[in-house]
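Enquirer: Okay, predicted coordinates and the sequence, questions at the end:
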Amino acid sequence: MIELNALPVISAPLPWQSDAWSQCLQQLEQGRFPHALLISGAPGIGKSRFALALARLLLCHRPNAGHNCGECPACEHSRQGTHGDFRWVQAEGDSRVIKVDQIRDAINFAQWTAGFGQRKVLVLAPADDMNINSANALLKSLEEPAANTHMILVCQRLHGVPATVRSRCQLLKLPLPEAALSLDWLDQVTGDRQSSSALLKIAEQRPLQAEQLYREAGAEGALQQEDALTALVEHRMSVAEVHKVLGEVPPPELLIVLLSFVERWIKNMDAASLAASGRSAFALLDSLRLQQVAVAGGSNPNRQLFTESLLIRLRRELGPAQSNAKMPRNRRAMTK
């Protein structure tokens, strides 16, 4: 979730986003920037940061070197979260859904006359948090865009955004970054290349997810979680023992950890294991994704029961009788 106050003076794209950024700059220079842009890509690669940098650039009075200038009144207001022509819409409070009333307020905002400059900017992040009523409410504004108003929608599940909304936006897909760029950036967070490499591997090459793992659990904590899950699947630790390691992780973050683990486990399965039990492994993956959608949609399961049930299924579906996959068990193996 993006905090919109006390931002840096200049909001720049992340190092691996240079190609997409250049494309947007070219469209701006040629007067072809879309009224509605849908930014998609895997979680943890910086889509919201890209949207924020783009929004501040659009609002800036004197862009400099392809970024917002950081000095004009518009930049000062956007830095403090007080810009009247800028609206960022995301799920509020404990809700994980962008509600229809929020979209209606956003539509009203889009109809206003710009007060600070020539443009208004509306960001929905993530747009796949809209429920069906919210998406339907947004359609009219997409079909009949207000003058000098740009909408930027951010999503990580492209098909979580209704086709009627997708078809009215220009799509910009952000790919997974190259490992070298991610590691150089992550080293500034961890201060240690070995930790950066281990975290990036756990996070499936998603640098902001690796950063989140580091902020929440530290490198050692993230590796401990990984080792505990591996030991669970290999029947070297019990569900109760692994629950002690993961029991305090909230359901949304737990699902991210488990999805990443299962994806890597499947990649490490040999051909015989895939033929014998690949179906159950992929069914587990699909189930976790459905659980993720449910939690994002507002489901609030009992944390203990939720964690235990997922660990039991993980052990059953990926255990020795099901798979010959091998996972690294220590820091040295993780960083090779």
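Expert: The structure has been received and is ready for your questions.

Enquirer: going forward, measure contacts and count neighbours with C-alpha atoms only.
Expert: Noted.

Enquirer: now the strands for the stretch 1-150 of the chain?
Expert: For the stretch 1-150 of the chain, the strands defined by DSSP state E, counting those that start in this stretch cover 36-40, 86-89, 120-124, 149-155.

Enquirer: alright, now check it against this:
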Amino acid sequence: MDLTRLPEISPPLPWHADAWTRLHQQLGDQRLPHALMLAGLDYSGADRLALALARLLLCHSPSGGLNCGTCHGCQLSASGTHGDFMWLAPEEGSRVIKIDQVRQAVDLAQQTANFGAHKVIVFEPADAMNVAAANALLKSLEEPSAGTHLILVCGRPHGVPATIRSRCQMLKLASPTAEQSLVWLDQLTGDRQSSSDLLELADGKPLLAEAMYRNPDDKDQHVARLTCRSLFQGKVSAAEATGLLAGASAPETIEHLLAATQSFIRRLNGQALTSPVSREAFLLLDELGRLRMSVEGGANPNPQLLAEVMVGKVDQLLGLARADDTIGA
């Protein structure tokens, strides 16, 4: 998320209306927790909710339940120069939030607010903190300073150490329905068919669909996603898929194969769910999940070799599926 060119006002997404109402009520009752974990699926907008709440807390004159967009606090937060606001995410080229980043956040948490009554620190995604970083955060969670709000955005809460989770109030966020996603995307595309095509390509994830629409030139990402889907649909061979994935990183290849495998499993008919094909599909899904966890833990597999091996396993699965006339995928 680019925090240097924000719009004047940052609203939550429509499907988070209930969560927003709850946060507003807590804020009005002065019961907003010092440490809040927003748990929502990837690309469903938990980071947007965190941003809306952060800017509301930093605003000097909230209006209509949102930040006003015109006060000094809003101007600073919109330009990314607010001294009481920090957004921690993995640095470029890294997949983890490092201890030095967290130490800077802890330093801010211990200071007095300079521009208003609140300081806000967002960790996104919180499960990207390595062990040392998480340990460094504990002090701020155990000894909160006045006016400091820690917001942890997380797609996989159990990827965050229990010592951190237990000190946060968790708010589980609703995922959008297909109709909610389409209505929201219609405002972007202006066309229902385009919205539907985008959402289908993005595996039902509206913010991923938005990113694909806004960045049509990000060819490597689009090619990788289409390649993995086309492989499962029999539109490209294993050799062609391996070549097309040459421009993708190992994490990207893993994510796209995971999404395509999940989509394949969802399309299995009732009888096929008890077949050897289903068993092999779930084994592949588990292996991809372990690979993702390994990469998130710092492993750095060779992208080309990983693509060759995993595409080969997908090809074996599809060969088994073709030989089984109970498959209705």
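Expert: Thanks, I have it. Fair warning: this is a prediction, and the values are worked out from it, not measured in the lab.

Enquirer: what's the TM between chain one and chain two?
Expert: After superposition, the two chains reach a TM-score (TM-score structural alignment, normalised by the length of structure 2) of 0.91; 326 aligned residues with a C-alpha RMSD of 2.4 Å.

Enquirer: could you dump the strands of the stretch 1-150 of structure 1 to CSV with distance to Pro207 of structure 1 and mean neighbour count?
Expert: Output for the strands of the stretch 1-150 of structure 1, formatted as CSV (distance: least, C-alpha to C-alpha, whole Å; neighbours: other C-alpha atoms under 10 Å):
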stretch, distance to Pro207 of structure 1, mean neighbour count
strand 36-40, 16, 23
strand 86-89, 23, 21
strand 120-124, 22, 24
strand 149-155, 17, 24
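
Enquirer: Output those strands as JSON lines; include the columns distance to Arg316 of structure 1.
Expert: Putting those into JSON lines (distance: least, C-alpha to C-alpha, whole Å) gives the following:
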{"stretch": "strand 36-40", "distance to Arg316 of structure 1": "34"}
{"stretch": "strand 86-89", "distance to Arg316 of structure 1": "40"}
{"stretch": "strand 120-124", "distance to Arg316 of structure 1": "39"}
{"stretch": "strand 149-155", "distance to Arg316 of structure 1": "32"}
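
Enquirer: Nearest to Asp184 of structure 1, out of those?
Expert: Among the strands of the stretch 1-150 of structure 1, the nearest to Asp184 of structure 1 by C-alpha to C-alpha is strand 36-40 (23.6 Å).

Enquirer: So which bit of structure 2 is the closest one matched to?
Expert: Aligning strand 36-40 of structure 1 against structure 2 (TM-score structural alignment) gives residues 35-39.

Enquirer: mean deviation of the matching stretch from structure 1?
Expert: Mean deviation of stretch 35-39 of structure 2 relative to structure 1 after superposition (mean C-alpha distance after the TM-score superposition for structure 1): 0.5 Å.

Enquirer: Please list the outside residues in contact with that stretch.
Expert: Defining contact as C-alpha atoms under 8 Å, 6 or more residues apart in numbering, one finds that stretch 35-39 of structure 2 is touched by 46, 50, 141, 149-157, 165, 167-173.

Enquirer: How far away from the center of its chain is that stretch?
Expert: How far stretch 35-39 of structure 2 lies from its chain's middle: 14 Å, per C-alpha atoms, centre = their mean, to the nearest Å.

Enquirer: ok, now stretch 133-151 of structure 1?
Expert: That offset, for stretch 133-151 of structure 1, works out to 23 Å (C-alpha atoms, centre = their mean).

Enquirer: is it true that Lys173 of structure 1 touches Gly46?
Expert: No - taking contacts as C-alpha atoms under 8 Å, Lys173 of structure 1 lies outside contact range of Gly46: 11.8 Å.

Enquirer: Could you check which of the two has the larger neighbour count?
Expert: Gly46 (22 against 16; other C-alpha atoms under 10 Å).

Enquirer: what residues are up against the nearest residue to the more buried one once chain neighbours are set aside?
Expert: Once flanking residues are discounted, Gly46 of structure 1 sits nearest to Leu208: 6.4 Å by C-alpha to C-alpha, 6 or more residues apart in numbering. Leu208 of structure 1 makes contact with Gly44, Ile45, Gly46, according to C-alpha under 8 Å, 6+ apart.

Enquirer: can you list these in JSON lines and add distance to Arg264 of structure 1?
Expert: Shown next, in JSON lines, are those (distance: C-alpha to C-alpha, whole Å):
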{"residue": "Gly44", "distance to Arg264 of structure 1": "16"}
{"residue": "Ile45", "distance to Arg264 of structure 1": "18"}
{"residue": "Gly46", "distance to Arg264 of structure 1": "21"}
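
Enquirer: out of the residues you listed, which one sits closest to Asp85 of structure 1?
Expert: Distances from Asp85 of structure 1 to the contacts of Leu208 of structure 1, taken by C-alpha to C-alpha, are shortest for Gly46, at 23.3 Å.

Enquirer: how deep is the residue nearest to His235 of structure 1 when sequence neighbours are not counted tucked in, by neighbour count?
Expert: Once flanking residues are discounted, His235 of structure 1 sits nearest to Gly319: 7.0 Å by C-alpha to C-alpha, 6+ apart. Applying other C-alpha under 10 Å, we find 18 residues neighbouring Gly319 of structure 1.

Enquirer: just to revisit the earlier point, ok, the contacts of Leu208 of structure 1 in structure 2, which still hold?
Expert: Here is what carries over to structure 2 from the contacts of Leu208 of structure 1, by both residues aligned by TM-score structural alignment, their matches' C-alpha atoms under 8 Å: Gly44, Ile45, Gly46.

Enquirer: And the residues you listed, which is closest to Arg313 of structure 1?
Expert: Closest approach between the kept ones among the contacts of Leu208 of structure 1 and Arg313 of structure 1, by C-alpha to C-alpha: Gly44, at 25.6 Å.

Enquirer: re earlier: show the contacting residues for the residue nearest to His235 of structure 1.
Expert: For Gly319 of structure 1, the contact set (C-alpha under 8 Å, 6+ apart) comprises Val233, Glu234, His235.
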